[in-house]
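A.B. asks: sequence first, then the predicted structure:
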Amino acid sequence: MIDLNNFMRELESSSPAPGGGSAAALVGAVSASLGLMVSRLTEGKKGYEDQQEEIRRITNEMIEVKELLMAGIEEDTASFNGIGAARKLPKSNDEEKRIRKEAMDRAMRDAIRSPWKIAMNCQRAMRLNSRLLKIGNRNASSDAAAGLIMAKAAADSALLNVRINLKYMNNNSYSEEQLLKIKLFSEDCETILRDSLSLFNRLMDPEGEA
């Protein structure tokens, strides 16, 4: 279990890790926790009888997402530290240079996979919070919307780490493939956010949806 005060002290220190990826994972986990609050405020609630089966499913999936994002806090730091370890490998001859280059490539790919995993779990939190906004306890609709916004920000932040690591990859085809993937993923997240906030605004309209 992460100690929040210790994490914040490490985050604000001059050490490059933990950094933006780990912070994104934490914010994503907070988003999932908000969603869990909404689902639990809906469980067994009068007027939501028809939604109970789906609410239980959402609760179970949101728990999984939260746990994955909490694990991502330390995983992202470890992946960054892997790059540092690879950079310290000797390079005094061709064989050492080859070994170092291969280690750097593996470390960079790990450092790209880690924030991608965070971003994808944040998108899952977005989708679940979006669904809760539609079927969950209306009195907690602002919490579902807040969780959704946090998850979107966390996903965007994680993808910034993907992009900066791609900058150091000596593989143009891989980088181009990843950048296209980021573009499509981001567009999907934007659509979820836009549609969900449109619903929230209708719910807040005194003459809108009940």
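C.D. replies: Great, that's in hand.
A.B. asks: make it CA atoms for all contacts and neighbour counts henceforth
C.D. replies: OK.
A.B. asks: which residue ranges of this structure form helices?
C.D. replies: 4-11, 20-42, 52-87, 94-135, 141-166, 172-204 (DSSP state H).
A.B. asks: run the angle between the longest one and helix 20-42 for me.
C.D. replies: Meaning helix 94-135. 20 degrees (axes from the mean of the first three to the mean of the last three Cα atoms, to 10 degrees).
A.B. asks: could you check the angle helix 172-204 makes with helix 94-135?
C.D. replies: 20 degrees.
A.B. asks: among the helices of the chain, which is the most enclosed?
C.D. replies: helix 20-42 (a mean of 26; mean count of other Cα atoms under 10 Å).
A.B. asks: so which other helices or strands are in contact with that one?
C.D. replies: Packing contacts for helix 20-42, counted by 3 or more Cα pairs under 8 Å, 6 or more residues apart in numbering; DSSP states H and E, involve helix 52-87, helix 94-135, helix 141-166.
A.B. asks: use this one as the comparison:
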Amino acid sequence: MRAPYLYDALVSRQTYPRDRFDGVSAASGRVGAHRAENPRMRAGLVLFWAAIATVVLLVAGIFASMVYTGRIDLTPQTAPSYSDTPEVPAVRDTSYSILVLNGTGNPAASTDAVARLEAAGWTADKVIAGAASTTSFATTTVYYSSDADLGAAKGLADLLNAGSIVQSNAYTGASGTPSPGATSANTKQLTIVLGADYQLGTATPAP
């Protein structure tokens, strides 16, 4: 049997379909088309990348949830600074003149405040009572003009249960002179405006 026929006989035994390259003579040096195996991704590699993707999505979801619920703050606040200035203690200083202004509409309020001040050590010439510009003042307030008066203002507020202490020159003249009723320009003065929260009470004796 000649070689071409032998080749044809061998080719006819292949399991894949014949094509035009299978009829090429063996003398030409060609034996047919090259059939490469279809590339396939390995199963282990697929599982590896799937696991990585799952972990990334899980971490991203947890992070987003913590940001949404406020457990992670992406804009942290600057820590507040605290002053080392010592707290000014309250003192009961009877050298101050006290101007009592009644903003309650009840005349008994100013009478009660004056009695409590005199019982606490103030002399009658140091306590001046008058009416406030309004009869609907809400919160009993002590007013002081300078930082040096803060301790005495706290002491007065404690004595008459004032709900507020305010630094202001509202009851002092432009040159620093006390309000009408003070005995001299050098007199130290505090002003208390009695408000609706003022409680009539028993006079507190001097310590």
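C.D. replies: Cool, got the structure. These figures come from a predicted structure and were not determined experimentally.
A.B. asks: tell me how the two chains score on TM-score.
C.D. replies: Once superposed, the chains reach a TM-score of 0.17 (TM-score structural alignment, normalised by the length of the second structure), with 67 aligned residues with a Cα RMSD of 6.6 Å.
A.B. asks: coming back round to it: now the helices and strands packed on helix 20-42 of the first structure as TSV including distance to Leu4 of the first structure?
C.D. replies: Formatted as TSV, those follow (distance: least, Cα to Cα, whole Å):
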stretch	distance to Leu4 of the first structure
helix 52-87	11
helix 94-135	18
helix 141-166	17
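A.B. asks: wait, which of those helices is closest to Met37 of the first structure?
C.D. replies: helix 141-166 (8.3 Å; Cα to Cα).
A.B. asks: distance between that closest one and the chain's centre?
C.D. replies: Mean-position distance between helix 141-166 of the first structure and its chain equals 6 Å (Cα atoms, centre = their mean, to the nearest Å).
A.B. asks: next up, the contacts around the spatially closest residue to Gly147 of the first structure that is not a sequence neighbour.
C.D. replies: Nearest in space to Gly147 of the first structure, with sequence neighbours left out and distances taken as Cα to Cα, 6 or more residues apart in numbering, is Ser31 at 4.2 Å. By Cα atoms under 8 Å, 6 or more residues apart in numbering, the contact set of Ser31 of the first structure is 125, 146-148, 150-151.
A.B. asks: what is the nearest of the residues you listed to Glu61 of the first structure?
C.D. replies: Ala125 (9.0 Å).
A.B. asks: residues in contact with that closest one?
C.D. replies: So Ala125 of the first structure contacts 28, 31-32, 35, 62, 65, 147-148, 151 (Cα under 8 Å, 6+ apart).
A.B. asks: can you list the residues you listed in CSV and add distance to Ile164 of the first structure?
C.D. replies: Shown next, in CSV, are the contacts of Ala125 of the first structure (distance: Cα to Cα, whole Å):
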residue, distance to Ile164 of the first structure
Gly28, 20
Ser31, 25
Ala32, 26
Gly35, 30
Met62, 29
Val65, 25
Gly147, 26
Leu148, 25
Ala151, 20
